[in-house]
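S.K.: model this:
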Amino acid sequence: MAKSDATSVNRRSDIISAAIEVFAEVGYYRATTLQVAERANISQPYVFRFFSTKEHLLLSALEVSWSRVVEAFRKVVETTSPELLEATLILEYENIQEKNRNEILLQMQAQTIREEAIQNTMQGGFKEVREMVLTAFREAGIEKPEERTMLFLARGVLCNVALVLNMPELMKG
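M.R.: Predicted structure coming up:
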């Protein structure tokens, strides 16, 4: 990769990281590309060099956040014994929440945005996670894998709500 290509990849990543922070802090609709540019220490036109619209920037940010979850879960699935799989996936999701709080806040917001492209990205992320977990549960011989997958996903959504509302007591069980 040429130096300018590597710089472009890094700048694109910096812009996405800044967008995740800004969108999580002030909300997608209130956030501006100028705020994102300022957070990334670049000019606003430079944001548009990589992302034609604010929605395109949001879609890229959501894809990054879903990729992080999928990759983390994939590693757990590939390296964890069947009897520890579900518990390890839960711990990994708690770890993702702790380390990438803004990405979770961004996903929570995106669930309420009605634009088709955003809905499609959110549906795609949930589907990919669901299929990975369901397949892993089936292969691990977990009883009632569909039900366990649904409960796993429901627990994740509840974890997100607890995070957003700052109500850790929702997770005490």
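
S.K.: all contacts plus neighbour counts: C-alpha atoms, from now on.
M.R.: Will do.

S.K.: I'd say Ala72 and Leu91 touch.
M.R.: No. Counting by CA atoms under 8 Å, Ala72 does not reach Leu91; the two are 10.9 Å apart.

S.K.: Tell me which of these two has more neighbours.
M.R.: Taking other CA atoms under 10 Å, Ala72 and Leu91 do not tie; Ala72 has more neighbours (16 against 13).

S.K.: That one and Ile15, how far apart?
M.R.: Ala72 sits 22 Å away from Ile15, taking CA to CA, to the nearest Å as the criterion.

S.K.: ok, residues contacting the host helix or strand of Thr121?
M.R.: Using DSSP states H and E, Thr121 maps to helix 116-139. With contact meaning CA atoms under 8 Å, 6 or more residues apart in numbering, helix 116-139 is reached by 59, 62-63, 66, 69-70, 74, 77, 82, 85-86, 107, 110-111, 113, 145-146, 148-149, 153.

S.K.: The structure of the following sequence is requested for comparison with the preceding one:
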Amino acid sequence: MAKASIRMSAAERRRSVILASVSAFAKGGYNGTSTQAIADLVGVSQPYLFRLFPSKKALFLAAVECCIEDTVAVFEAAGPGLEGEDALDALAEAYWGLISDRNRLLMQLQIYVTAGSDDLDAADRERILLLWRRLWDTVAARTGSDVAEVTSFFAHGMLINTLVALGVPEGDRLWEGLDRTGPDAAPACGALPR
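M.R.: Next up is the predicted model:
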């Protein structure tokens, strides 16, 4: 008896391509990732991929948007009813869940590398900056924190990104002064809200 295949809607297929591209770009970077590799990951043809996204750059920018918007959604859902330092702590805890998914962490780093390269133009960089401002504004609005507190939150986050990306082990002196001891303290990443 033939196995029935489940058909995805166009929106579901598009989302699956974007998620596969996050994984691929996270590992290979913009220049080291081919659209064929992404098509292979998701199980579609390269021509079909180009029907969904007109170019590799358009696919990369969709992956950037996905990465940042998923982070915004996690921050918006974290610690309902909390404000100030308690809310910042809840957002930080939620962020550990995000970066325990190594692809999400590395994709963030690839965003910064590619945004500073010649692969993107000024309009592309402005689009990424608008997304990043949305992330910043979400933290500020969600927590009611002032500029200095939001700056500190993001500064700590970037330090944590660096330490986790480098694989600095739990208990290393570089983790001193942070609320957590290291990557082994991070919870397993669950499903991201959609």
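
S.K.: one step back: out of the contacts of helix 116-139 of the first structure, which sit inside strands?
M.R.: Among these, no member falls in strands (DSSP state E).

S.K.: can you tell me which residue in the second structure aligns to Glu55 of the first structure?
M.R.: When the second structure is aligned by TM-score structural alignment, Glu55 of the first structure is paired with Lys57.

S.K.: mind listing what that match touches?
M.R.: When contacts are taken as CA under 8 Å, 6+ apart, Lys57 of the second structure is in contact with Leu120.

S.K.: What is the neighbour count of the residue lying closest to Met108 of the first structure once chain neighbours are set aside?
M.R.: The shortest distance from Met108 of the first structure to any non-neighbouring residue, by CA to CA, 6 or more residues apart in numbering, is to Asn160 (7.3 Å). For Asn160 of the first structure, the tally of surrounding residues (other CA under 10 Å) stands at 19.

S.K.: Glu25 of the first structure versus Asn160 of the first structure, what's the distance?
M.R.: Following CA to CA, the distance that separates Asn160 of the first structure from Glu25 of the first structure is 16 Å.

S.K.: And Lys99 of the first structure, by the same measure?
M.R.: Relative to Glu25 of the first structure, and taking CA to CA, Lys99 of the first structure is found at 16 Å.

S.K.: Of the two, which one has the most company?
M.R.: When Lys99 of the first structure and Glu25 are compared on other CA under 10 Å, the one with more neighbours turns out to be Glu25, at 14 against 11.

S.K.: What lines up with that one in the second structure?
M.R.: Match for Glu25 of the first structure (TM-score structural alignment): Lys27.

S.K.: Surely its match and Leu105 touch.
M.R.: No. Contact criterion CA under 8 Å: Lys27 of the second structure and Leu105 do not qualify, at 10.3 Å.

S.K.: what about stretch 40-49 of the first structure, how long is it end to end?
M.R.: First residue to last in stretch 40-49 of the first structure (CA to CA) measures 14 Å.

S.K.: show me what contacts the most centrally placed residue in the first structure?
M.R.: In the first structure, the centroid-proximal residue (CA atoms, centre = their mean) is Ser65; its distance is 2.8 Å. Residues in contact with Ser65 of the first structure, defined by CA under 8 Å, 6+ apart, are Glu103, Ile104, Gln107.

S.K.: ok, now Ala20 of the second structure?
M.R.: Contacts for Ala20 of the second structure were tallied using CA under 8 Å, 6+ apart; they are Ile38, Leu41, Val42.

S.K.: Spatially, what comes nearest to the second one if we skip its sequence neighbours?
M.R.: What that stands for is Leu41 of the second structure. Nearest residue to Leu41 of the second structure, sequence neighbours excluded (CA to CA, 6+ apart): Ala20, at 6.2 Å.

S.K.: and if you look at the first one?
M.R.: In this structure, Ile38 of the second structure finds its nearest non-sequential neighbour in Ser21, 5.7 Å apart by CA to CA, 6+ apart.

S.K.: doesn't Leu59 make contact with that neighbour?
M.R.: Yes. Using CA under 8 Å, Ser21 of the second structure is in contact with Leu59, at 7.3 Å.

S.K.: can you give me the helices in the first structure?
M.R.: 3-26, 33-39, 44-50, 54-79, 85-99, 101-110, 116-139, 145-165 (DSSP state H).

S.K.: any chance of the ones you listed in JSON lines, with distance to Gly173 of the first structure too?
M.R.: Below are these laid out as JSON lines (distance: least, CA to CA, whole Å):
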{"stretch": "helix 3-26", "distance to Gly173 of the first structure": "28"}
{"stretch": "helix 33-39", "distance to Gly173 of the first structure": "39"}
{"stretch": "helix 44-50", "distance to Gly173 of the first structure": "44"}
{"stretch": "helix 54-79", "distance to Gly173 of the first structure": "23"}
{"stretch": "helix 85-99", "distance to Gly173 of the first structure": "14"}
{"stretch": "helix 101-110", "distance to Gly173 of the first structure": "22"}
{"stretch": "helix 116-139", "distance to Gly173 of the first structure": "22"}
{"stretch": "helix 145-165", "distance to Gly173 of the first structure": "11"}
